[in-house]
Structure formats: structure tokens, C-alpha cells
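Novice: Just to be clear, the model below is a prediction. Sequence and coordinates:
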Amino acid sequence: MKSSSLVPVLIPFAMLSLVLAVLTGLVRLGWGISVSETAGQHGALMVGSFLGTVILLERAVVFRNRRALLAPALNGLSLPMFLLGYPFVGLWLLVAGSMGMALMAYLFLVRYRQAYNYLLFGGSVCLVIGHVLVLKTGFYPLAVPWWIAFLLLTIVAERLELSRFLPIKPWQRLLLWGAAGLFVAGIVKPFHGFGQALMGIGMIAVAVWLIRFDMAVKSLRKAGQPRYSGTMLLLGYGWLMLSGLLFALPPVFPFAYDASLHTFFAGFVFSMIFAHAPIILPGVLGRQGLFYHPILYVGSIGQLLGLLVRVLGDWQGNIGWRMTGGLMQGVAVGVFLICMLPIALRSMAKGNSINKSALLKQVF
């Protein structure tokens, strides 16, 4: 079986993991949805089963070796294990998948010693550590900083990879490494204390660097998909800055921890997903064309508006606002997926195979 033939099989596992992660998140907010048995696995489903599988798929496709797809396959199989009530097995599968990601990142680093490959490897190691901590202790808050590190380092690496088309000066790269160093130092130190504040400062510094030196602002000058992606990127960098501020400051309102986490995961990370989906999906599926239509703004902006309502509810201690905002987020994510499906199918029907690097040059 060719590697490409496995990709359409694995993508539904990732999408179903996203749907279940959203539903379990709504249960945790107080909505009566009949997935309560898996509600305790909300973080593992979102970070591991969904985001981990999607990122692994992208890496495995670029790796051009069908054995590389074993890692996202193991990762994706965590979903049925969580659904069937075997969370321990599900977590073991996530550990195996994340170790596969770390191995692929290491092999890329050995072959291509660009700066972004160091970040990709570091991020994958953080994912392994986070999953192992949950497996050993069952205490999710211990894993959260490592999961944040995995996603932040991975996303910054993706942006650095794209920045090779821009004239980034050595001192500018040094600033980014300094910001990332602050962030990682906060992760390594005891988190609930000075480490958390240091991590937050590092997140703010990374956000400022991305706003100033990333190509997002340049993308706004173009029409269509580049403007859409640029808009989502800049909104995401804003959410990253707010999340860093919330982590850096002492908790001063009722649901500060919830606001800190979800401004990062639902604000920053999902903005990156919305921005990159039209670009990365063609590469993962091996098809030419942009998976874009202006209707994608509806789900993307709707999710961020829902997050804003939720964060305001966190700030005010208003349960009704938190539940309403969470529901808005869930519906908006569903709208985005429903809109993306026919766009992808139409583009796949028209397109041919394409090199990912050529596509990136085309859209940015």
C-alpha cells in the first residue's frame, strides 16, 4: 500500500478526535452532552489525538517513507481507546506516536541543520515528556506546560521555515532565540511559581517578534487566501501575547487558569490552524491547489468571538458567559469543518500532485 493511500484513512481519526475534544470541553463547561466518560481526557484528545495526529501526518508525508505513517496511525488509534474506556492504552499510543515524531524530527535535524529543525525536535521532545507525565501521574496540569512548549516551538519552527523567503537578519534571529530561551527556561523551572511567570514573559516576547518580523503583515497586502491567512496569523499572535500576560501575572480573577490555557490553545493555536489549513492540506493530500474560500472567515472569526465571550466570563466569574462562549466556539469549529470539506473535495478533484515548497512560495 502506498503511503499516500493511508492519509485519507488517518485524517478522519484526527477530525473525529477534534469533534470529541470539543464535545468533552463543552461537558467540562457544564453542558449536558453524553460523552461524560471521556470528559477527563479533554486535553489528551485535543493535544494528542487531534493536534498530534495532524502534525504527525504532515511530517510523515514530507518524510516520503510509508513506514513513517506508523507514527500517526498509532497516534490516531488513541481515539477509539479513549472512546472504549481504555485511557491507559490511549495514553500509551500517544506516547508511541510522539516518540515517532521525535525520531522523525531528529532524522530531519541530522540531515538538514536549519534553525527550525532544532525547534521542531525540541518541540517533539516536549510532547513526549508531556504524554509520559500524564501516563505516570494521571495529573494533567503537570503535562500542560510541556504541551504548550510542543505547540509553540512547532509553530515558531513552521514560521521560521517560511521566513527563509524573507531577509531575516542574524540579530533578528538572535532575538527570537532569546525569546524562545526565556520560554523554555520557564518550562524547565518549577512551573507554579517563578517558572510560570518566566514562561509567560517568553510567550510575550515570541509574540512581539512574530508580529514584527513574520510575513503575516506582508500577506495582508494581498487578496484572497494570503490576506485570510495573514489575518488569522496576526489575531493568533495577539492571543499568544494575551496568554503570556495571563501566565506572567498572578491569578487575580476567578477563572484565570482557564483563560490562560484557552487564550493559548483556542486563541493562538486554532488561529494557526485556520491560517495554515488551506496551505498544509494540499501538501498532506498530495494535491495541487488552494483549499480556500472566503466562507472560511465565518468559522474562524466565529470561534475567536466565542473565545472572547468565554474569556470575559472567566474574568467576571460569569458561568453563563463561559458556557455560551464555549458553545459558540464549538459551533464555529463545526462550521469551519463543514465549509472546508466541500472546498477540499472540489480542489482535490481539480488538482494534481504538487511539491509543498512550491506551494508555499506560491501562496506567500
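Specialist: Cool, the structure landed. Computed from a prediction, not measured in an experiment: that's the story for all the values here. Residues are numbered from 1 along each chain as shown.
Novice: all contacts plus neighbour counts: C-alpha atoms, from now on.
Specialist: Will do.
Novice: Name the helix or strand for residue 226, please.
Specialist: Using DSSP states H and E, residue 226 sits in helix 225-248.
Novice: Quick one: distance of that helix to the chain centre.
Specialist: Centroid separation for helix 225-248 versus its chain: 13 Å, with C-alpha atoms, centre = their mean, to the nearest Å.
Novice: list the helices and strands that helix packs on?
Specialist: helix 196-213, helix 216-219, helix 256-262, helix 270-285 (3 or more C-alpha pairs under 8 Å, 6 or more residues apart in numbering; DSSP states H and E).
Novice: Put this next to the previous one:
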Amino acid sequence: MSAPVSNFWGDLDPNTPTSFPEAPRPDDTWSLQGGSAWVYRAPGHQEIRRPVLLSDGFSSLPSSHNELYYGLEGAGTDYKFISALHKRGYDLILVGYEDRTKSIFDNAKTFTDALMTTIARREGNEPLTVGGFSMGGLITRYALAKMEVQKMDHQTALYLSYDTPHRGAWLPVGIQKLIPFILGDSRMLGLVSSPAAKQMLRWHSEQVQGEPAPHKDRADFLKELARMGDWPRRPRLIGVANGDGQGVGNGIKAGEVALSAEGDLSGTRLYTQPPGRNALVAELVMTDRDPIRIHTDTIPEMDGAPGGTLNNFGLVAALLKQLGAPATAHHPATCFVPSGSAVDLADFDLATSEADPFADLSKLPLERGGLDEFLCAPTSGPHTSMTPELGSWIVDRLPR
């Protein structure tokens, strides 16, 4: 499976050299307000023709065209998405951001700049395809909807989202509680507490104590998105999920130890999310401090749900080892974007009626969501990973 295009955690150490190889030089690079765009034209194109604009998502540090290119086309990629676009005569514009943790509203302005620049530099009048990976799908969804409200002609025929958390993303509560418990003011805490994370996560917590809940910033984002009509009206809307669509989970059982630590944190345990009231999700232990047990009351079984997975517990275990506390991730990767969220068809919050992270999406009416058409992966795999099934399905639906 290829490396993800968009990674929630990214590289938490800015001094660590990138693991991505040097990508081919773009045909053009645009400096935008708050970001950059990298243009890869199809062979024989001297100007932009049949443009496909794709937005980066949430992560630490600025966007990297190497990272984006490698995730779509690099060595080990199961499906060469850029080559497939070029073979059919489409030009690709990758849009990145100086700060991928900024508010969706802020980075939507950067994307709008990229879109208008594309229209200005395009040869002919062929329509645009616009979309994004992970949170990039929310950025572009909001940007297009706002442009329509403002009577701006975005000239977009097709919108696509790739494992986008339309109904929210999941970050284990145990991890959200462990970070302030042991790390205090840290880069990881800043990432989880960033504007974009607050808007994207279905449950959010910055404090050790207290029941996690949707952050006010998320409520404000959803309210503003609704004010813009929720979805753009002019383009055809499609989306894909890196998770199974028939309710088959990834095999992780609820209530199992996901991470255990030793050393000064000996006795610390994080658990995969159990459903129901008084569900134990973490036991936080540190030398010379009183242990804390964390419970939740309103969150369903999430870590084993069908959806795009992320190496959350694995990364936290690696970070603890760096801090001198040996740790083992028993379940390194768990669900991050439930399939029902990625295709905007099913909720996973128990406070919402008919919510079920294990819903068989094939049995739900399409009108429950905002997309005109969607595709789920055969089995749950890494979040935003490019696969032959998902990539070729998208390419076959691009404007002719």
C-alpha cells in the first residue's frame, strides 16, 4: 500500500529530514496567499488544459510537493494516479498550504486563489475538476460553496473528495488525554489543539479531565458551511472512502489494550474505544503523581470501525520511546475517518439518531448524504492511500 498523501500527525520534529524522495520538478510553481500550487502538465501541453485541482489536507509543517507527488505517483504506489491523468490529457495542479493546521476558512482562501489563477492561465474553456484529500475535501467543498454564494464563477464541473471527514474524524480519546498528561506544552499538543483539528474531530479534548465533546469551532464551521448551502450546487459531487462500505470493520475489538508504557509511565494503558457508559479508555500513570482513569459515556466503538486507518497509537508509542518511556503499540493503526463520514452517508455519534459506525452503506439511500455518487474500498486501508480501485474509478468520472 502506498504512503498516504495526507497524514494527521505528519513529522512532529521539524529537524527530521523528509523520508520522501525528490519529486520531478513541476512545470510551474505558483506562489499563493498562504500557500503554493505545483503544476504538472500532461506531455505535449504548453499551457494548462483540462485542469484537475487537488488540495492537501491536515498535517504538521507546511505542505510539500514531494510528499504530495510521492503519495500519488511515487515508488511503491499501487496506482500511478498522475500518469493516469496525463494519459487522458488532464493537467494536475496540487495545492498546498504554509500552515496545514490553520482554520479551514483560512486555507479555503488560499485554494480560491489557486482556482482563480488556474482559470486565468487555462488555455480554452474546458471545465475544472476540484477536490482534495482528507481535510482538503472540506477546504474545497467550502471554497466552492462560498464562491457560489458570492456569485463567483468557479467553472467547476466535478467535485471529488478522497477519504474526507465530511461528518468528522476520530482520534482516540486516550491519546487526546495522554498528550496533556505527560507532554504539557508540546508540538503534538499544539497539533491536536489547532484550529483545523478542532473543526475536523468529532470529539475533542485539550484537558486531562472532562468528557470529550465536539469543539465550539466545529459547531461554528458546520454552521458557516450550512450558511453557504452545505455543498456547491453546480458541480457533480463524488467521493471515495478508504474504508469498507458494507459494515465490515478492520478486526480490532473494543476494550483491548492499544498501547502500554513502562519506565516512568509504567502502568499507563490506552484502550481501544468501548461503547456504552463508564467505558474505560485510559489509565494514566506517572511516577510521583496520582494515577488517573479516563472513562467516556457517549462514544460508540470506533477504533475497529470500517474506515481509513491512521497509525495513531504507533506514532504515540514511538514518541514515548524518544522521551525515555518504553512503550508498545498493540494496535498501531485504527480507524480515523469512518466510511460513513467519508461518503457523507452515516453518522457515528450516539447523540445523533440512526448513528452507526458499522452501518452497511450499500443499504442506505443516497439522498441521506450530499454526494451524487461514491465508492468505498474493498477493505479498510491507510487513510488517503491511492489504490487502483479508487483511483481508476475517479479517473473514469472526470469531465470528458
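Specialist: Everything's here; your move. Since the model is a prediction, treat every value here as computed from it, not as a measurement.
Novice: Do you know the score for how well these two fit?
Specialist: The TM-score (TM-score structural alignment, normalised by the length of structure 1) is 0.27; 158 aligned residues with a C-alpha RMSD of 6.8 Å.
Novice: ok, back up a step: compile the helices and strands packed on helix 225-248 of structure 1 into a markdown table and extend it with columns for mean neighbour count and distance to residue 11 of structure 1.
Specialist: Below are these laid out as a markdown table (neighbours: other C-alpha atoms under 10 Å; distance: least, C-alpha to C-alpha, whole Å):
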| stretch | mean neighbour count | distance to residue 11 of structure 1 |
| --- | --- | --- |
| helix 196-213 | 23 | 29 |
| helix 216-219 | 18 | 27 |
| helix 256-262 | 19 | 24 |
| helix 270-285 | 22 | 10 |
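Novice: Of all these, which one is nearest residue 151 of structure 1?
Specialist: helix 270-285 (10.3 Å; C-alpha to C-alpha).
Novice: Could you look up the next helix or strand downstream of the helix or strand containing residue 177 of structure 2?
Specialist: Here residue 177 of structure 2 is covered by helix 173-182, with elements defined by DSSP H and E. Downstream of helix 173-182 of structure 2, the next assigned helix or strand under DSSP H and E is helix 187-192.
Novice: can you pull the buried residues of that following helix?
Specialist: For helix 187-192 of structure 2, burial by neighbour count (16 or more other C-alpha atoms under 10 Å) applies to 188-192.
Novice: now the host helix or strand of residue 172 of structure 1 against helix 225-248, angle please.
Specialist: If you go by DSSP H and E, residue 172 of structure 1 is part of helix 170-188. Counting by axes from the mean of the first three to the mean of the last three C-alpha atoms, to 10 degrees, helix 170-188 of structure 1 lies at 50 degrees to helix 225-248.
Novice: which residues are contacting helix 170-188 of structure 1?
Specialist: Residues from elsewhere that reach helix 170-188 of structure 1 (C-alpha atoms under 8 Å, 6 or more residues apart in numbering): 145-146, 149, 153, 194-203, 205-206, 209, 213.
Novice: what separates it from the chain centre, distance-wise?
Specialist: 20 Å.
Novice: Pull out the buried residues from that helix.
Specialist: Under the neighbour-count criterion of 16+ other C-alpha under 10 Å, helix 170-188 of structure 1 has 176, 179-187 buried.
Novice: what's the spacing between residue 55 of structure 2 and residue 334 of structure 2?
Specialist: Residue 55 of structure 2 is 24 Å from residue 334 of structure 2, where distance means C-alpha to C-alpha, to the nearest Å.
Novice: so who does the closest residue to residue 284 of structure 1 other than its chain neighbours touch?
Specialist: Ranked by C-alpha to C-alpha, 6 or more residues apart in numbering and with sequence neighbours excluded, the top spatial neighbour of residue 284 of structure 1 is residue 58, at 5.5 Å. The contact partners of residue 58 of structure 1, by C-alpha under 8 Å, 6+ apart, come to 280, 283-284.
Novice: Count the neighbours of residue 341 of structure 1 for me.
Specialist: 12 (other C-alpha atoms under 10 Å).
Novice: Same check on residue 115 of structure 1?
Specialist: Residues lying near residue 115 of structure 1 (other C-alpha under 10 Å) number 14.
Novice: cool, residue 329 of structure 2 as well?
Specialist: 20.
Novice: And it, how far from residue 308 of structure 2?
Specialist: When C-alpha to C-alpha is applied, the distance between residue 329 of structure 2 and residue 308 of structure 2 equals 18 Å.
Novice: hmm, back to that, the contacts of residue 58 of structure 1 into CSV, with extra columns for distance to residue 299 of structure 1?
Specialist: Shown next, in CSV, are the contacts of residue 58 of structure 1 (distance: C-alpha to C-alpha, whole Å):
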residue, distance to residue 299 of structure 1
280, 18
283, 22
284, 22
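Novice: which one of those residues sits closest to residue 87 of structure 1?
Specialist: Among the contacts of residue 58 of structure 1, and counting by C-alpha to C-alpha, the member closest to residue 87 of structure 1 is residue 284, at 28.5 Å.
Novice: Which residues are in contact with the closest one?
Specialist: Going by C-alpha under 8 Å, 6+ apart, the list of residues near residue 284 of structure 1 reads 7, 57-58, 61.
Novice: could these go into a markdown table alongside secondary structure and distance to residue 336 of structure 1?
Specialist: Below are the contacts of residue 284 of structure 1 laid out as a markdown table (DSSP: H, G, I helix; E, B strand; the rest coil; distance: C-alpha to C-alpha, whole Å):
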| residue | secondary structure | distance to residue 336 of structure 1 |
| --- | --- | --- |
| 7 | helix | 21 |
| 57 | helix | 20 |
| 58 | helix | 20 |
| 61 | helix | 24 |
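Novice: For the residues you listed, pick the one with the most neighbours.
Specialist: Highest neighbour count within these: residue 57, with 28 neighbours (other C-alpha under 10 Å).
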